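Asker: fold the following.
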Amino acid sequence: MQYVMVILAPTMILFIVLVIFYNNTVKLRNFVQNAWAQIDVQLKRRADLIPNLVETVKAYAAHEKETFEQVTRARAEALQAQSIEQRQQAENQLSGALKSLFAVAEAYPELKASDNFSKLQQDLSDTENKIAYSRQFYNDTAMKYNTKIQTFPGNVLAGVMGFQFISYFEAVQASEREAVQVRF
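Answerer: Below you'll find the model as predicted:
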């Protein structure tokens, strides 16, 4: 009977440790997926604001067709991106296109004075802040998850249990590392 307890006790302890590790890692992975969904919501909100912004600027600057097409194309690519890496690249292009659109708007004082444009500008600024917060939350959550699967005993168990490294949502371009300026 003593021999059975000597074998059974460590086996039960190991089993409990494995269950706790697995459950905690699944929770962290789910937090990461939820954090990504929150980024996605804010990026969609930004994408929804862009057509109204473009139309408002078009009314004042009809001859800036290339800029409008660039913004529209970048928005479409951002909406079609599937992976985190594709989404990062597409969103960086969209941010660059928006900067061009705002540069066009700078040349039109009557546009800057427009209530509709001011409201869209404020909405976009608020959304950019929410995107920044969501990115930070996602990256913090991904870091916790990645740390769990890369430190002992996680580094031994994670591969066996199917847990893989999750990429961070990073600003890829140097210009993207700076906040989008939406001052008018």
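Asker: rest of the way, CA atoms for contacts and neighbours
Answerer: Will do.
Asker: residue ranges for the helices of this protein, please.
Answerer: 2-60, 65-80, 84-106, 109-112, 115-150, 154-161 (DSSP state H).
Asker: name the residue closest to the centre of the protein, please.
Answerer: Centrality entry for the chain: nearest residue to the mean C-alpha point is residue 39, 4.1 Å, by CA atoms, centre = their mean.
Asker: so it sits right up against residue 139, yeah?
Answerer: No - Residue 39 is beyond contact range of residue 139, at 10.7 Å (criterion: CA atoms under 8 Å).
Asker: can you get me a residue count around the residue lying closest to residue 21 once chain neighbours are set aside?
Answerer: Computed as CA to CA, 6 or more residues apart in numbering, the closest residue to residue 21 that is not its neighbour in sequence is residue 154, at 7.6 Å. Per other CA atoms under 10 Å, the neighbour tally for residue 154 reads 20.
Asker: equivalent analysis for the one 3 residues further on, please.
Answerer: One way to gauge burial is a neighbour count; for residue 157, by other CA under 10 Å, it gives 17.
Asker: one more, for comparison:
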Amino acid sequence: MDFKKFLPWIIAAVLVIGIYSWVKGINNTAVTLSQTVEQTWGDVQTSYQRRNDLIGNLVNTVKGAADFEKSTLTAVIEARAKATSVTVDPKNITPEQLAQFNQAQSGVSSSLSRLLVTVEQYPELKANANFLKLQDELASTENQILTARTRFNEAVMPYNTHIKTFPNSLFAGMFGFKEKAYFQSVAGAEKPVEVKF
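Answerer: This next block holds a predicted model:
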């Protein structure tokens, strides 16, 4: 049997198997990294959901103060409703979706800050054990949100790097992988906070 006769077929088979394995590796790595991004996005949403749940309890506690400003409570409730209505597709996180989500969450943070500042005028609320506990939990949750957002950005970076580097970029588009957006700071966050007494 002449081995040289089959040599071109063996080389072709080795090349096909090698290329298949290489392309499969590009795809499977992108899938794994994309799943990590989606899981960390779930963690972000869980942190925001915890904040939304705490806001409901906080608003109910504050409502107990009969003469508390209703407009402040209404602003918090409306901002919370708006924030919960904004959805982001974790498989296709675009900068526009993330900016809209970020803006809605910023509205919640802003109205919540106004609520907590207004509470300073109500000594009975500042002394309320439930209110103090909720305030502490809210502060803790804000730290969890920051951590979740940071981890999300840390998960997006290797995914984006993988699908944008050559030659992976040639196949990423064919397999439907698109760049995912990072969390950015809210517009104006780079300016120093003005504190007035």
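Asker: TM-score for these two?
Answerer: Overlay of the two chains. TM-score (TM-score structural alignment, normalised by the length of structure 1): 0.90; 178 aligned residues with a CA RMSD of 1.8 Å.
Asker: the residue nearest to residue 21 of structure 1 matches what in structure 2?
Answerer: Alignment note (TM-score structural alignment): residue 154 of structure 1 maps to residue 168 of structure 2.
Asker: isn't that match up against residue 26?
Answerer: Yes - if you go by CA under 8 Å, residue 168 of structure 2 and residue 26 touch, sitting 6.3 Å apart.
Asker: re the thing from before, how near is the residue nearest to residue 21 of structure 1 to residue 165 of structure 1?
Answerer: 12 Å (CA to CA, to the nearest Å).
Asker: likewise residue 136 of structure 1?
Answerer: Residue 136 of structure 1 is 17 Å from residue 165 of structure 1, by CA to CA.
Asker: between the two, who's got more neighbours?
Answerer: residue 136 (17 against 14).
Asker: counterpart of the more buried one in structure 2?
Answerer: Aligning on TM-score structural alignment places residue 136 of structure 1 opposite residue 150 in structure 2.
Asker: same deal with residue 87 of structure 1?
Answerer: Using TM-score structural alignment, residue 87 of structure 1 pairs with residue 101 in structure 2.
Asker: for its match, which non-adjacent residue is spatially closest?
Answerer: residue 86 (5.9 Å).
Asker: run a quick neighbour tally on the one you found.
Answerer: 15.
Asker: and if you look at residue 84 of structure 1?
Answerer: 15.
Asker: gap between it and residue 138 of structure 1?
Answerer: In terms of CA to CA, residue 84 of structure 1 sits 11 Å off from residue 138 of structure 1.
Asker: residue 151 of structure 1 now?
Answerer: 20 Å.
Asker: so stretch 43-51 of structure 1 aligns onto which residues of structure 2?
Answerer: Across structure 2, the stretch matching stretch 43-51 of structure 1 (TM-score structural alignment) is residues 48-56.
Asker: following superposition onto structure 1, what is the mean distance for that stretch?
Answerer: Compared with structure 1 after fitting, stretch 48-56 of structure 2 has a mean deviation of 0.7 Å; criterion: mean CA distance after the TM-score superposition for structure 1.
Asker: same check, this time on stretch 70-82 of structure 2
Answerer: Counting by mean CA distance after the TM-score superposition for structure 1, stretch 70-82 of structure 2 comes out at 0.7 Å.
Asker: can you check stretch 147-154 of structure 2 too?
Answerer: Stretch 147-154 of structure 2 sits 0.6 Å off on average (mean CA distance after the TM-score superposition for structure 1).
Asker: that older thread, nearest to residue 170 of structure 1, of the helices of structure 1?
Answerer: helix 84-106 (7.0 Å; CA to CA).
Asker: just the buried positions in that closest one, please.
Answerer: Using 16 or more other CA atoms under 10 Å as the burial criterion, the residues of helix 84-106 of structure 1 that qualify are 87-102, 104-105.
Asker: thinking again about what came up before, what about the closest residue to the residue nearest to the centre of structure 1 other than its chain neighbours, neighbour count?
Answerer: With CA to CA, 6+ apart as the criterion, residue 39 of structure 1 has its nearest non-adjacent residue at 5.2 Å, and that residue is residue 134. Applying other CA under 10 Å, we find 22 residues neighbouring residue 134 of structure 1.
Asker: with residue 58 of structure 1 instead?
Answerer: With other CA under 10 Å as criterion, residue 58 of structure 1 counts 19.
Asker: distance check, it against residue 102 of structure 1.
Answerer: From residue 58 of structure 1 to residue 102 of structure 1 the distance is 12 Å (CA to CA).
Asker: what do you get for residue 2 of structure 1?
Answerer: From residue 2 of structure 1 to residue 102 of structure 1 the distance is 78 Å (CA to CA).
Asker: just residue 172 of structure 1 next, same as before
Answerer: Taken as CA to CA, the span from residue 172 of structure 1 to residue 102 of structure 1 is 21 Å.
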